[in-house]
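Participant: Following is a predicted model, sequence given first.
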Amino acid sequence: MSDKLTLSKLAFPLLLIASLIAGVASYLFWQQQAEPKQALVYPQARNLVEFTLIDQHGNTVGREDLYQQWTLAFVGYTYCPDICPLTLAKLAGAQEELAAMVQEPLKIWFISVDPQRDTPTQINDYVNYFQQPAILGVTAGHDQLFPFVRQLGLMYAMSSNAEGNYLVDHSASVVLINPQGQLVAMFKPEMVVGQPPVINTEQLLADFPLVLARLR
């Protein structure tokens, strides 16, 4: 009889411990599932220092133009053979769905790092091809471009004797800037052997709300 009482007394705390372990395991599993797969969310929003760019219409663009909107930005150039047109097409196609997830407007900045060839007129023609009013093309001299691109956590490299038909090495990631003009996240490209690194549209749409949840 005493053995039965002892077992009965032990059963409840054992069940309680088992429930706690199951609860912790479920919580950790949920957290793992809720992690963005192709996005990096910065622990703290990063303030951007003032910058001066020129947009596709010839207007001056600065940090205040990032306020009161969400901005997806990436670097490239209009003569890019693969990454840039593919990335712009994907962002243009996903813009409406992404914009529905936020209260403020959602814009897309195409930052040309090839000012030698990419005049505002050239950028304007290029951007308009994608038929997405939310896209803004910007550029500047390298004295403005390089520090701006670097503070976005992106990069580009020109040929030392860049003349005529040349390629520009640049990042394929897309960064997210919040309505306070702060850098908050980076969406990484999908790496597939034999294909250019570009973002995956379905993954971007899946990761975006998870990123927003972590920013609240």
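Facilitator: Perfect, thanks for sending it. Residues are numbered from 1 along each chain as shown.

Participant: Only C-alpha atoms from now on, for both contacts and neighbour counts.
Facilitator: Will do.

Participant: give the contact list for the residue lying closest to residue 48 once chain neighbours are set aside.
Facilitator: Among residues not flanking residue 48 along the chain, residue 182 sits closest, at 6.0 Å (C-alpha to C-alpha, 6 or more residues apart in numbering). Listed by C-alpha atoms under 8 Å, 6 or more residues apart in numbering, the contact set of residue 182 reads 45-48.

Participant: Just the buried ones from those?
Facilitator: Among those, those classed as buried by 16 or more other C-alpha atoms under 10 Å are 45-46.

Participant: what about versus this one:
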Amino acid sequence: MTRMQKTLVVLIALVGLIGGLAVNRILNGNSEFNPAELADAGIILLPQSRAVPGLRMTNQDGQPVALDQLQGKWSLLFFGYTYCPDICPTTLAQLRQIKSQLPEATLQRLQVVLVSVDPERDTTQQLKQYLGYFDKNFIGLRGSIADTQTLANALSIPFIPADTSKPGYTVDHSGNLAVIGPDGRQRGFIRAPFSTQKLVARLPQLVKRD
């Protein structure tokens, strides 16, 4: 066998080995983290994580919650309100559908959080009742409008406070989600509109990371 032939045999063997390892990772669910695949699903990661303001709000059970208490799980944080006519019910229904298709291991590491941009009407009782229509495990938070704006601006998901003196007022807000890591820092965004199937496929890839 010539030197050239020996080199080709070695190269073919290496290609086969690499291919086999790649197939093994895929079959065992251990494929490597791929930011491009996440981006295709609308999950945009920040180059560097951001600190979340250390604010205190109240949850739907009337209990005080410090935002750093969101640590330990991945949080999909949505700014909305219970009287929203379109974006909010659509978003929450879609998140419920996504959760219903995720594996249990992913669900254990994931939580959905609605931060009210309408604390004037969104009492704790109203939040609890509203979120119960979608998923009893969804978390609702309310705070002062000033604190809510501080949080929204820090996460780059601003909203426009409403003129609450007008009857039947609405609040202009984004449909995007902020992605908070288990360390309590913002890791990125999920852009609206959402692709249910792509998020079902990619969220497990995201939340298995620390």
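Facilitator: Received, thanks. On a predicted model such as this, the values are computed, not experimentally measured, just so you know.

Participant: Superpose the two chains and report the TM-score.
Facilitator: Once superposed, the chains reach a TM-score of 0.76 (TM-score structural alignment, normalised by the length of the second structure), with 196 aligned residues with a C-alpha RMSD of 3.3 Å.

Participant: if we go to the second structure, which of the contacts of residue 182 of the first structure are intact?
Facilitator: Shared with the second structure under both residues aligned by TM-score structural alignment, their matches' C-alpha atoms under 8 Å, the contacts from those are 45-48.

Participant: element containing residue 107 of the first structure?
Facilitator: If you go by DSSP states H and E, residue 107 of the first structure is part of strand 106-112.

Participant: name the helices or strands packed onto that strand?
Facilitator: Secondary-structure packing of strand 106-112 of the first structure (3 or more C-alpha pairs under 8 Å, 6 or more residues apart in numbering; DSSP states H and E): strand 70-76, helix 83-99, strand 135-139.

Participant: what helices or strands is the second one leaning on?
Facilitator: Identification of packing neighbours for helix 83-99 of the first structure by 3+ C-alpha pairs under 8 Å, 6+ apart yields strand 106-112, helix 201-215.

Participant: Please report the distance of the alignment partner in the second structure of residue 82 of the first structure from residue 80 of the second structure.
Facilitator: Aligned by TM-score structural alignment, residue 82 of the first structure pairs with residue 86 of the second structure. Separation of residue 86 of the second structure from residue 80 of the second structure (C-alpha to C-alpha, to the nearest Å): 10 Å.

Participant: Of those two, which one has the most company?
Facilitator: Neighbours were counted for residue 86 of the second structure and for residue 80 using other C-alpha atoms under 10 Å; residue 80 has more, 25 against 8.

Participant: Hmm, the more buried one is touching residue 119, no?
Facilitator: No - here residue 80 of the second structure does not reach residue 119: they are 10.3 Å apart, not a contact under C-alpha atoms under 8 Å.

Participant: show me where the first structure has strands.
Facilitator: Here the first structure has its strands, by DSSP state E, at 39-47, 53-55, 60-61, 70-76, 106-112, 135-139, 156-157, 169-170, 174-177, 182-187.

Participant: Turn the ones you listed into TSV, columns for distance to residue 120 of the first structure.
Facilitator: Converted to TSV, these look like this (distance: least, C-alpha to C-alpha, whole Å):
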stretch	distance to residue 120 of the first structure
strand 39-47	27
strand 53-55	6
strand 60-61	11
strand 70-76	14
strand 106-112	10
strand 135-139	8
strand 156-157	19
strand 169-170	20
strand 174-177	22
strand 182-187	25
